[in-house]
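Novice: Sequence plus predicted model, see below.
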Amino acid sequence: MTVTASVLDLNADLGEGYGDWSVGDDAAMLDVVTTANIACGGHAGDGGTMRAACRGAAARGVAITAHVAYPDLGGFGRRFLDIAPNDLTDLVIIQVGALQAMAAAEGTRVRGVKPHGALYSALAHHEGQAAAVVAALGELGGQLPLIAAPGAVAVDAARETGIEVVLEGFADRAYLPDGTLTPRGRPGAVLTDPAAVTAQARSIATEQRVRTADGSWRELPVRSLCLHGDTAGAVGLARAVRSDLEGVGVRLESAL
């Protein structure tokens, strides 16, 4: 397949500390990415962590999304919680609102909402939770785009209510043949080899497809590409991806 130039948003999950506990190097990642998904109290993130991440993003002109999650600090938001839809709607509103307040205090604003971990995965197939998150976005004014995976039931639910959707792929996660992410508990689910990560990023960015676990190709028409801030060697991987994409003519800018 011919490689063609494209425009892509490079995002990372940041602000994932809490109190004295920190994860990753937010400052270094903010020098590379175009959008920061900032944890806002569900799986991680307290007032100081949110404020620092917002300050860093504002100083670099990096767009901010609210990285909403199940209320699961102990499990880092990677365990499914069967939360009642009304309660989930309220949780999303609370988390987004908290980050909006911190962003405003630092002279910037939240531009979108990206669910985290198990909630992100649930929105691919769980109609009740998808409707709950979309309801929260509507009650927040309907102007914040939802960042989601292609094919997720939340995508259609959001679009049906007039909420913009930004489709997202992952540079550092392995894909199954059906286009979903390989569960983290399986070997090879997280990619840490720079050559593998840059190759996957390039195929997604320039060909809109990804090589899956069985060797087949899967179409992946996305506008944003994620790198996890807590992946081993995250900063080096992010720098390698950015350098490689720019080298083949991909223009990096936020989708928000």
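Specialist: Sure thing, it's come through. All values derive from a computational prediction rather than experimental measurement. Numbering: from 1, shown residues only.

Novice: For the rest of this, base every contact and every neighbour count on C-alpha atoms.
Specialist: Fine.

Novice: quick one, what contacts A189?
Specialist: 173-175, 181-183 (C-alpha atoms under 8 Å, 6 or more residues apart in numbering).

Novice: quick one: which of the residues you listed is nearest A240?
Specialist: R173 (15.8 Å; C-alpha to C-alpha).

Novice: okay, now the one to match up with it:
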Amino acid sequence: MVYVGTSGFSFKDWRGVVYPEYLQPSQFLKYYWAVLGFRIVELNFTYYTQPTWRSFVQMLRKTPPDFYFTLKFPGSVTHVLWKEGVDPRGEIEKFSEEIRPLLEEGRLKSSLAQFPFSFKFSARNMEYLKKIRDGYPHEIAVEFRHYSWDREEVYSFLSENRITFVIVDEPKLSGLFPYKLLVTSSRAYFRFHGRNPRWFEVEGEERYDYLYSREELNLLLKDVKDISQKVEETYVFFNNCYKGQAAINALQFKEMLEGKM
């Protein structure tokens, strides 16, 4: 089973491109699955704000039973506490409590720990990953940005601890983690960020200003198909969300996967 979606669904600059101009933000999620036909979404707001179980209950009510979610760990866990030498398990426990509605309905596929470029390989940071794994009894996927994590001992660690390695497509720039087709659990997790060559020069949403070509999507599709034969489930998320490009590419990719293009 291969699920295709986008990293987030509620963006102002998607109006007039992905969503009709008249559509209210409260209707975006319903449009995302009912009209666009997606069956999964990666929630990014959980990185920026402390989620509440009420927000998840509302999302569950707006989507059918066969619609699923992945979500990002809070920024405190992936971007702050490791710098301060603080054990993340307290934050993870609070996070686990708030996402309980998704877990109880079996609608959460995985949780993503996306670490910044400044999070480099070290024994201390490996131990930090272990604390996250020990403190979170559900499915975890980890994305590295710094190339120093590209080593066999890291992949062995992920496999031994049932952590899904996130396969990332991003600009081929010095220091960034390479595009590496690898499986470390029963699931595969792809994140396509785009290939903006100005990655280190721009900030925020502009970093993901990129539209994949049909030729590029074809090559990615082959890789997704090959990897999906080795796992039980595969998740593919387009994160080139600037001005709706993620949704455009995800729709193209989904149709190509289904043999409609």
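Specialist: In hand now; what should we look at? All figures in this text were calculated on a predicted structure; none of them were measured in a lab.

Novice: what's the TM-score here?
Specialist: For these two chains in superposition, a TM-score of 0.60 is obtained (TM-score structural alignment, normalised by the length of structure 1); 213 aligned residues with a C-alpha RMSD of 4.3 Å.

Novice: one step back: for the contacts of A189 of structure 1, give me JSON lines that also has neighbour count and distance to R60 of structure 1.
Specialist: What follows is the contacts of A189 of structure 1, written out as JSON lines (neighbours: other C-alpha atoms under 10 Å; distance: C-alpha to C-alpha, whole Å):
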{"residue": "R173", "neighbour count": "23", "distance to R60 of structure 1": "27"}
{"residue": "A174", "neighbour count": "26", "distance to R60 of structure 1": "30"}
{"residue": "Y175", "neighbour count": "24", "distance to R60 of structure 1": "32"}
{"residue": "L181", "neighbour count": "19", "distance to R60 of structure 1": "31"}
{"residue": "T182", "neighbour count": "19", "distance to R60 of structure 1": "33"}
{"residue": "P183", "neighbour count": "15", "distance to R60 of structure 1": "33"}
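
Novice: From those, pick the one nearest L225 of structure 1.
Specialist: Distances from L225 of structure 1 to those, taken by C-alpha to C-alpha, are shortest for R173, at 10.9 Å.

Novice: From T108 of structure 1, how far off is that closest one?
Specialist: 30 Å (C-alpha to C-alpha, to the nearest Å).

Novice: Could you do T231 of structure 1 as well?
Specialist: 27 Å.

Novice: And for T180 of structure 1?
Specialist: 33 Å.

Novice: Kindly report the same for G117 of structure 1.
Specialist: 25 Å.

Novice: Check A132 of structure 1 too.
Specialist: 27 Å.

Novice: the more surrounded of these two?
Specialist: Legend: neighbour count by other C-alpha atoms under 10 Å for A132 of structure 1 and T108, higher for A132 (24 against 20).

Novice: Doesn't that one belong to a strand?
Specialist: No: counting by DSSP: H, G, I helix; E, B strand; the rest coil, A132 of structure 1 is not part of a strand but helix.

Novice: And it, how far from T89 of structure 1?
Specialist: For A132 of structure 1 relative to T89 of structure 1 (C-alpha to C-alpha), the value is 5 Å.

Novice: try L144 of structure 1
Specialist: In terms of C-alpha to C-alpha, L144 of structure 1 sits 15 Å off from T89 of structure 1.

Novice: now do A130 of structure 1
Specialist: Taking C-alpha to C-alpha, one finds A130 of structure 1 at 10 Å from T89 of structure 1.

Novice: more neighbours, these two?
Specialist: Shown here are A130 of structure 1 and T89; by other C-alpha under 10 Å, A130 has more neighbours (25 against 22).

Novice: Isn't the more buried one up against R159?
Specialist: No: between A130 of structure 1 and R159 there is no contact under C-alpha atoms under 8 Å: 11.8 Å.

Novice: and the equivalent of S76 of structure 2 over in structure 1, how many neighbours?
Specialist: Alignment note (TM-score structural alignment): S76 of structure 2 maps to P71 of structure 1. Close neighbours of P71 of structure 1, defined as other C-alpha under 10 Å, add up to 20.

Novice: Can you verify P71 of structure 1 is assigned to a strand?
Specialist: No: secondary structure of P71 of structure 1 (three-state DSSP): coil, not part of a strand.

Novice: Give me the buried positions along whichever helix or strand M256 of structure 2 is part of.
Specialist: Using DSSP states H and E, M256 of structure 2 sits in helix 245-257. Neighbour counts over helix 245-257 of structure 2 (16 or more other C-alpha atoms under 10 Å) mark 245-254, 257 as buried.

Novice: tell me what it is packed against?
Specialist: strand 2-6, helix 214-228, strand 233-238 (3 or more C-alpha pairs under 8 Å, 6 or more residues apart in numbering; DSSP states H and E).

Novice: Straight-line length of stretch 87-103 of structure 2, end to end?
Specialist: Stretch 87-103 of structure 2 has its terminal residues 24 Å apart, counting by C-alpha to C-alpha.

Novice: Please disregard the earlier target; I meant stretch 25-44 of structure 1.
Specialist: Termini of stretch 25-44 of structure 1 sit 15 Å apart (C-alpha to C-alpha).

Novice: got a list of what the aligned partner of A238 of structure 1 in structure 2 touches?
Specialist: Using TM-score structural alignment, the equivalent of A238 of structure 1 in structure 2 is A250. By C-alpha under 8 Å, 6+ apart, the contact set of A250 of structure 2 is 4-6, 237-238.

Novice: Which position in structure 2 pairs with D9 of structure 1?
Specialist: Using TM-score structural alignment, D9 of structure 1 lines up with Y3 in structure 2.

Novice: what's the burial count for that match?
Specialist: For Y3 of structure 2, using other C-alpha under 10 Å, the count is 18.

Novice: which ones are touching it?
Specialist: 39-40, 233-236.

Novice: give me that answer again for 6 Å
Specialist: Y235 (C-alpha atoms under 6 Å, 6 or more residues apart in numbering).

Novice: how near is it to V154 of structure 2?
Specialist: For Y3 of structure 2 relative to V154 of structure 2 (C-alpha to C-alpha), the value is 26 Å.

Novice: What of P137 of structure 2?
Specialist: P137 of structure 2 is 20 Å from V154 of structure 2, by C-alpha to C-alpha.

Novice: list the contacts for T65 of structure 1?
Specialist: 37, 110-113.
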